[in-house]
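>>> starting from these lines, generate the structure:
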Amino acid sequence: MQQGQPFEQASRSTQSFPYYRFSGTHREIGRQYGEACAPLIRKHRDYALERLRSKVVVPSLQALEEEALKYRPYVQQYAPFFDEEIQGIAQGAGISLGEAYFLQLRAEIYQHFDATDECTTFAVSPEATLDGTPLIGQNADLPAFYGEVGIVAEYVPDAGPACLMLTPAGQVSYIGINDCGMGVFANFLVSDGWRVGFPRYLLSRLALTKNSVDEAAAQVKSVYRASSRNLIMMDKTGRSLDLETVPARAAALEATNGILAHSNHFVSESMLEEERKTGEDLENSRVRLGRMRALLESKRGLLDVAAMQELLRDRETAPHTLCRMPGDFGESITFASVIAEPTKGNLWIAIGPPHQYEYKRYTFSS
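Below is the predicted model of the structure:
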């Protein structure tokens, strides 16, 4: 150990998520994905099924697949390229199409029991950073097993932007950036009115088919959405926007002094009536958002990747903490922590909880 080096820093693991590159037509991308990640995809499926069965009675796998496939027509209507990839994943991984769709919309399938609280996001515009490089990202909170099945995927389609994303194996969309300087990250929101429609996880990469936050927001608003979702977006100009959505409507939040943050409750005045979190669940989200905002403001003008890494390792407000460990609150932990520099094409990702792991840089292969 170097003299003066904190023990925690010296003992952090350098383990990282595996990286894969998929290219060609969307069907080819899906097939490559399925073949390369087959063991991880099947493990993800098995963990997700086990979690579902621990909470509700699942009549049969066939019934579950039929439920998942009800969402397929909306994917085919609004983003048929996703359907092509999901078909390819099923073929390549040796699972059914219904199972492949189940992995895209776990939250919608789980809707009839209590949702967990997931994720704290941020966006920092150029005027608030140390060197003028805009930053966006999040601590991603899910059950601990997602640390075992997470991957970094580079999607390079024959047409349209390339994307670099952190995602659980088998999902075609979660959080990340495109090669046009856009970044999109996301939070869980709880509302009424969930329905069969376009799945929430797919909204992030759908937004990444665009080059600006205004185009991306318009695209997200245009689809018949199945569920509630918060999206925080940034484009190559450094402009950021937060879009709180429920199935039938949406509201936007702008940055203040170059800083934008969100957790798992509604913030927009026009959306407060949609809130369904109560008690300690709501308190947890409010404390995390308050802490994120306070830390960003305290470092305004000094923020860069290194500063954000330390900020996202913060545990001062435990059990309602930004960096979440097993036993802190609920069943979620910070399974991954992500800092993006969209204009540079960089994703800095740590397996979580991030105070126990080092960040690794991933970038576009081209």
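>>> could you use CA atoms for every contact and neighbour count after this?
OK.
>>> check which residues of stretch 340-349 are buried.
Within stretch 340-349, the residues scored as buried using 16 or more other Cα atoms under 10 Å are 340-343, 345-349.
>>> if you could redo that for stretch 175-188, that was the one I meant.
Judged by neighbour count using 16+ other Cα under 10 Å, the buried positions of stretch 175-188 are 175-188.
>>> and if you look at stretch 84-96?
Buried residues in stretch 84-96, defined by neighbour count with 16+ other Cα under 10 Å: 84-95.
>>> which of the buried residues of stretch 340-349 fall in strands?
Among those, the residues falling in strands (DSSP state E) are 340-341, 346-349.
>>> let's compare: structure for the following, please.
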Amino acid sequence: MPTPTLLRIRAEGDPFALGHTHGTERAAALRAFLDDSLCRLNRILPKPVTLAELAPRIADYRTAIEQAVPDLARETEGLAAGAGITLTQAYLLQLRREIMGYRKVPTMGDCTTYARSGTAAHGLPVLAQTVDLNGDLDDQITVLDVAPAASGRRSLLLSFGGLLGYLGLNSSGLAVGLNLVLAGTWRPGVPPYLAIRHLLDHADTVEEALAVLQSLPLASSRSITLCDAERAVWAEYADGQWRLGDGPETTHTNHFLHPDLAPHDEINVFARRSSVRRLEACRERLAGLPSHASAEDHFAVLSAPPVCVADNGDIRRERTVAAAVMLPSRGELHLRPGNPAHHPTQVFTLR
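This is a model prediction of the structure:
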């Protein structure tokens, strides 16, 4: 299969302008995605849903987002206008993972994430991860290059299907990644993907990002990995509780690592085995990786099983749909779309 050339959308200005540029450039693709079994939700969920059925729930999330991160609410409005879709549809694109919720079913994997900083990074901090999702979302990958007028920062982000954020880095030298962890009650609030975008717009360092992150009403459980030149941290969240783990090297998969949250883990036994196996493999490979390793060296860590999860043909199962290596001090986002073992690296830079 030929490697797709990833679309890079450059946008600057006020929030509505950012969203409008994004929506205009992706208009046909976003409308097609919405028409594809409602963003493929109805090919994944156990029971089909309609947009009309979801509308009240989406409205509750919209209210929470408008209150907590109004700039991103305005950007979502711009996305809708640019793409020629309704505002409810634009919010569905932001909330797709929240609508799916979490299911206690066997799975092969989810994201594997690690970061190196300080002495462990030989002066070149790195945050790297696989992106494991269901829904065959390889064809929805976009790179956002955004410069909000009020921020003073510029960010490079990996996006899927109209998302305003997923993972990325900013011009201050901060990188942010994430892992799905399952616990507590998922409720209307700020989706973690939008929270990550908010961090990149408003924080320069790990310390600042943690303060911003802990002030947000997060909608669902996650582990967020943060990295700058001096510090690497994972921050686990469930039901209003945050727990941290510090570097200089951090690794995370899909089970809680902090002893305060581990007893509340809802991951099923099959997924936990996969998560533990991937964590152990990642740590073993990192132990043999020098501090001055290149981005391609890091892709070698991400591209082999069990860290890389192959496609088994079931759209409902998570598999590796991309891998990212971020070098925040250089402003570089290195991406391999699809299975990273099968595609070359594409490099995006802020400079």
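>>> returning to that earlier point: of the ones in strands among the buried residues of stretch 340-349 of structure 1, closest to residue 242 of structure 1?
Nearest to residue 242 of structure 1 among these, counting by Cα to Cα, is residue 340 at 16.0 Å.
>>> can you tell me what that closest one aligns to in structure 2?
Applying TM-score structural alignment, one finds that residue 340 of structure 1 aligns to residue 326 in structure 2.
>>> quick check: chain neighbours aside, which residue is closest to its match?
Spatial nearest neighbour of residue 326 of structure 2, chain neighbours left out: residue 333 (4.7 Å); criterion: Cα to Cα, 6 or more residues apart in numbering.
>>> surely the one you found meets residue 156?
Yes - counting by Cα atoms under 8 Å, residue 333 of structure 2 touches residue 156, with 7.1 Å between them.
>>> touching both of the two, which residues are there?
168-169, 348-349 (Cα atoms under 8 Å, 6 or more residues apart in numbering).
>>> which parts of structure 2 are helices?
15-25, 27-35, 51-68, 70-83, 87-100, 192-202, 206-213, 269-287, 295-303 (DSSP state H).
>>> what's around residue 230 of structure 2, how many residues?
Neighbour count for residue 230 of structure 2, taken as other Cα atoms under 10 Å: 18.
>>> separation between the alignment partner in structure 1 of it and residue 122 of structure 1?
Counting by TM-score structural alignment, residue 230 of structure 2 lines up with residue 238 in structure 1. Counting by Cα to Cα, to the nearest Å, the gap from residue 238 of structure 1 to residue 122 of structure 1 is 13 Å.
>>> tell me how far the equivalent of residue 285 of structure 1 over in structure 2 lies from residue 267 of structure 2.
Using TM-score structural alignment, the equivalent of residue 285 of structure 1 in structure 2 is residue 275. Residue 275 of structure 2 sits 9 Å away from residue 267 of structure 2, going by Cα to Cα.
>>> of these two, who's got more company?
Each of residue 275 of structure 2 and residue 267 has its neighbours counted (other Cα under 10 Å); residue 275 has more, 26 against 23.
>>> from memory that one sits against residue 109, does it?
Yes - assessed by Cα under 8 Å, residue 275 of structure 2 is found in contact with residue 109 at 6.5 Å.
>>> what's the distance between the counterpart of residue 181 of structure 1 in structure 2 and residue 59 of structure 2?
Aligned counterpart of residue 181 of structure 1 in structure 2: residue 173 (TM-score structural alignment). Using Cα to Cα, residue 173 of structure 2 is found at 35 Å from residue 59 of structure 2.
>>> want to try TSV for the ones in strands among the buried residues of stretch 340-349 of structure 1, with distance to residue 252 of structure 1 as columns?
Below are those laid out as TSV (distance: Cα to Cα, whole Å):
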residue	distance to residue 252 of structure 1
340	21
341	22
346	26
347	25
348	27
349	27
